[in-house]
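A.B. asks: sequence below, structure please.
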Amino acid sequence: MSDIIRLLPDHVANQIAAGEVVQRPASVVKELLENAIDADAREISLIVKDSGKTLIQVIDDGKGMSTMDARMAFERHATSKIQSADELFNLSTKGFRGEALASVAAVSHVTIKTKRPEDDLGTTISIEGSKVIAQEPAVAPVGTTVSVRNLFYNVPARRKFLKSDNVELRNVTNEFHRVALAHPKIHFKFSHNGSDLFNLPAGTYRQRIVNVMGHKVDDKLVEIKEETELLNIHGYIGKPEYARKTKGLQYFFVNDRFIKHSYLHHAVSSAFEGLLSQGSNPSYFLFLDVPPDSVDINIHPTKTEVKFEDEHSLYAIIRASVKHALGQFTINTIDFQKDTELDVPYEVSRSAIKSPRIEVDPDFNPFNDTGSSRKVHQHIQKPAGSWESLYAGLDDTSVLHDETVTSPRNSTSLFNDDVEQTGSSIFQLQRKFIISTLQSGLLVINQHRAHERVLYEQLLRQLTVQNGVSQQLLFPVKINRSPDEVDIVKQLQSQLESVGFLFGIIENNVIEIQGLPLDLKEPQVEPLLDVVIKSEQEQVPQQQDAQLQRMAAQLAGQMAIKTGEQLRVEQMQQVIDELFACEEPALSPAGKKVFITITGDTLSSKFDH
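C.D. replies: Below you'll find the predicted structure:
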């Protein structure tokens, strides 16, 4: 029997390796930017076309490469960063595997032009699918320019699974942010299809965060700085009141390398315990400096997952540092000149607010001594001999026990405070359920889910026929978000306008809203946009119908009547009427039960025991 195990050809091995290192255009951007940083560049430009599918070009002014180095850089496991296995545990550079450029060249057309300061001429090399097509001397500035064209041209299956241009550009932008935030002393530029997206001059960490995320972020940052034997931590955390539903502004950097670490993220989140509402996420830009030999960054090809030698101690330090920074911020914001006598007492502020009730006796007639009013007046009518007689008898306790006038505290009723009495066959229970009588029994409706179903079907029709009605705002609302989140809103602009939104400026870091759907209140706008953005960031590719249904469900969930909201009889009746005019009244958009019926037989069975 002949041998069946053979060595793979180099170009096949490179394509397999590329599957680990090069997953999408953003992967190429990350590797090329990190190589430019390792070359001690002071200015780096990223040029992208068609979200990286057509062109990814990185230009740096670093130290360049010799002719031999430029050729060797595209060989597998060729690197200038390490010489022995021991150095894997004491790394201070970015690219050290020696696989990135070889993997990129295996699935694209690559051209590199490079020159060292001491050389008169530079070198140009062209590679297609791991094969060197040309190599020749060239006039070039000091530094290196790498151009990657037609990514995955020879692996159509990989290219087919790339997402839309908007999604891929978002991933490229995220990688650019991660690298740029970690190196504020380097001047970064980024352009896409000829348009300049970012121009980030060298500066401090705070300046870089503000330039990337927008100027309004500056007022929301609290500085954090701690130095210990195990860890030096510096950076910024977001003020609790600016926490959002999305997780976009959460960045961990270890030795100037972006990482993802759920355990350390929990340390930050736990420090915010009690300061954030449910579902809100803290924002942070934290830079950790640890000894290189205490962290292993070689456990994953993307190098975003790392392993620390003493994670438990780092957890405690990070949590304590964030708590300390929050404590300092809280102390600095206390108003010691405030008149505490004007504060609402705690027990009052925590109690439920009840609307005052006005009770009117329809039979009362001040000119008639008969009827119900006479029973009250007979206790207080005295001979009008003096003005004191007008008040005589008011201390008579019999008034309080009269069969007509009773004290609210001592009165009993079939309804307690959880039941809103309306004098109608419809009433509200616990400000959560709408109860209505039927011939066969009772109808119990979940008010939030019912209104959610009504709005869902209305919004879905508006998204389909583009006929949403808007309410114009007297003063436009301006919301500050990161550029990639603003880009998501810009992509969804036509769909949001079809349900009633009116937009002004949508660019850079600002979303200006000039009009809202009729059922949407102004305080709901920002949380609603956060939900839409988060869903779009986490979505998988869907057909148009499914995408519209998802958006309608998100909008309806935010706009619907909430549990705890008191309704008038007319409002409850309207919800009932509109619910049973829906195509699917029994289920909410999430598939949950909207109402139940309780028959008379069911009630009778409760009294059989």
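A.B. asks: C-alpha only now, for contacts and for neighbours.
C.D. replies: Fine.
A.B. asks: which strands and helices sit next to the helix or strand N35 falls within?
C.D. replies: Assessed by DSSP states H and E, N35 sits inside helix 25-38. The contact analysis (3 or more C-alpha pairs under 8 Å, 6 or more residues apart in numbering; DSSP states H and E) places helix 25-38 against strand 55-60, helix 100-106, helix 165-182.
A.B. asks: next up, for comparison:
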Amino acid sequence: MGKIRILPDLLASKIAAGEVVERPASVVKELVENALDAGSRRIQIEVELGGKRLVRVTDDGEGMTRDDALLAFERHATSKIAALEDLERIATLGFRGEALPSIAAVARVLLRTKTAAELVGTEVEIEGGKIKEVRDCAWAGGTEVCVRDLFFNVPARRKFLKSEATEVFHITNLVTHYALCYPQVAFRLQHGGRTLLDVTPVEAVRDRAYQIFGADFLAHVVELEHAQEGIRIHGFASKPNWGRTTREAQYFFVNGRYVRDRVLAQALGESYRTLLPSGTHPAAILFVELPPSEVDVNVHPAKIEVRFRRPLQVQAAIIEAVRRALERARPVVEIGRAVPFARERASAVRSERALHREALRLQAPLTPATPRQSPLALTFSPKSAPEAARPHPEASPDRPPISPQCLARPSLEATVEGEEAERIRVIGQFRRSFILAATERELLLIDQHAAHERILFERFRERLAREALPTQPILVPEVIELTPAQHAIFESVREELGRLGIEVGEFSGRALVVTALPTDVPVSEARPFILELLEIAEQERRTASPERLRDRLAASLACRAAVKINTPLTEPMMQWLVEELFRASFPASCPHGRPVVVRFTLREIERLFHR
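C.D. replies: The predicted structure follows:
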């Protein structure tokens, strides 16, 4: 007897379902696409326990007859294509006839549907791929698919699902994509009875972007509209001074289909190659329209990958569309003002600002200080420096020096210990950003911001392991409107934010009210600080490591609280920074990996003078 055998239909269905149904978001995707193909104008999605317990999608589309409702659960049964040639001109989101049978094979499914011509609806109940019952039902019209207990019969797949918060994020992100692509359709997404997204029909993508992302997004993007070689590109792309640390704010659509495609992502990145710093990515809502025969959507059963017949031409069209839009929106620059993210190599001050998201602003000093400058400090003061060596125009303006009490808050005071710290003598400050110090045989150049950042980071991290950080109430609470995806992330890290000293209440919808901040963060930075923390949490959600997330949150707080560049420091202040830095566990680098200290040995200095 041979070894090769034909698999039972039920087993084959479960295997095939693995390609289509990866997680609850896959179920939502297939059901939403079916609803859109049915001409729906209103789609409601309800999920429970991240979609593991329940996914319910209800639409007001054309519905199905009883015969069609039964055939819909047969593999490779579809109304969207009939011949091989139809694959060359697919205009619908679904066409394989695999979605419903794949979902039904690994879940308990209840379908209710009715066409406008019928008097009663049809209800079909399926469990694990087997039809349990078919009956008449009272139904207004359209279709509702209720999917319960996903992977109940495939425990190996169920245990690989992520946390509830992660699955909700994927679902929210997916629905956001379709809401952007179909602005004329109303979408409502609810999780556990709570509304995460609720948008009414509008005419234009701009209006839908406003509904989801708010006015701040539209203020930082330019509109795209370009066509060449039969390829039309339209949508929105961010201005060069509004970069993101991840690509999560990039939304790509091809002929009305949400896709993840490297060709499109590379083209968008190339458009900003000389405009954004390394590690920074643009935000974009990008629509590509071209003849159906020019793109293959039958690459993978999930239909989220595509293959272009002319990928280079598609990339060229995107690059041209983005660059033309950015040129049209280029602001008039005053003479003597620096251009954000200029093509030339950025100065050290500008790089610092880019690294810390334009947030290098100084808190008001608690007490005034009148530093006693050493001769070297006077020699390198900004007033005596040549014009070319003056601080960058975009750096922080002149501010009064801050006192040691402002930098060394009571909770962070420490006595001077350690032989190495005692041997280091502060000489002065260079360009209000770097501390010059010396030992008997070395000259040290210390980045004051990075040094303070390292000191605060280690103390914040140590304290967070034991208790929550102290807070400062906000007299006028800050209201922050979040996107659906940001709100899902917030729910997953609410406890960690509380430990960080952030107190947040619900306002309405996706709006948050910040009522308290860590004592080291200025109230003026509440909004960028919260959004930065959510972006960090989104990046770390794949690692599932609370310690790593806590470290990154502590690093962000340390960056906000640390003394900024272009800030005059008193001599006691500089001495305090140096002493505390060399008591830190890793004084050589800041929490983000940048060097803190540059050393010049006596021998290296002597060589410079040919001694």
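A.B. asks: just the residues contacting whichever helix or strand comes after the helix holding N35 of the first structure, thanks.
C.D. replies: Next helix or strand after helix 25-38 of the first structure toward the C-terminus (DSSP H and E): strand 43-49. By C-alpha atoms under 8 Å, 6 or more residues apart in numbering, the surrounding residues in contact with strand 43-49 of the first structure are 33, 36, 54-61, 186-194.
A.B. asks: select only the buried ones of the residues you listed in ChimeraX?
C.D. replies: Here is the ChimeraX command that selects the buried residues among the contacts of strand 43-49 of the first structure (16 or more other C-alpha atoms under 10 Å):
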select :33,36,54,55,56,57,58,59,60,61,186,187,188,189,190,192
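A.B. asks: if we can go back for a sec, most packed of the helices and strands packed on helix 25-38 of the first structure?
C.D. replies: Here the criterion is mean neighbour count by mean count of other C-alpha atoms under 10 Å, and of those the winner is helix 100-106, at a mean of 28.
A.B. asks: against the second structure, where does that helix fall?
C.D. replies: Counting by TM-score structural alignment, helix 100-106 of the first structure lines up with residues 99-105 of the second structure.
A.B. asks: neighbouring contacts of that stretch?
C.D. replies: Applying C-alpha under 8 Å, 6+ apart, the external contacts of stretch 99-105 of the second structure come out as 10, 13-14, 16-18, 20-21, 27, 30-31, 72-75, 109, 126-130, 147.
A.B. asks: picking up where we left off before, the helix holding N35 of the first structure corresponds to what range in the second structure?
C.D. replies: Aligned by TM-score structural alignment, helix 25-38 of the first structure falls on residues 24-37 of the second structure.
A.B. asks: average offset between the matching stretch and the first structure?
C.D. replies: Superposed on the first structure, stretch 24-37 of the second structure shows a mean distance of 0.5 Å to its aligned residues (mean C-alpha distance after the TM-score superposition for the first structure).
A.B. asks: hang on, I233 of the second structure in a strand?
C.D. replies: Yes. Assessed with DSSP: H, G, I helix; E, B strand; the rest coil, I233 of the second structure lies in a strand.
A.B. asks: what's the burial count for it?
C.D. replies: Per other C-alpha atoms under 10 Å, the neighbour tally for I233 of the second structure reads 23.
A.B. asks: and it, how far is that from L224 of the second structure?
C.D. replies: 7 Å (C-alpha to C-alpha, to the nearest Å).
A.B. asks: mutual contacts of these two, please.
C.D. replies: Taking C-alpha under 8 Å, 6+ apart as the criterion, I233 of the second structure and L224 both touch A321.
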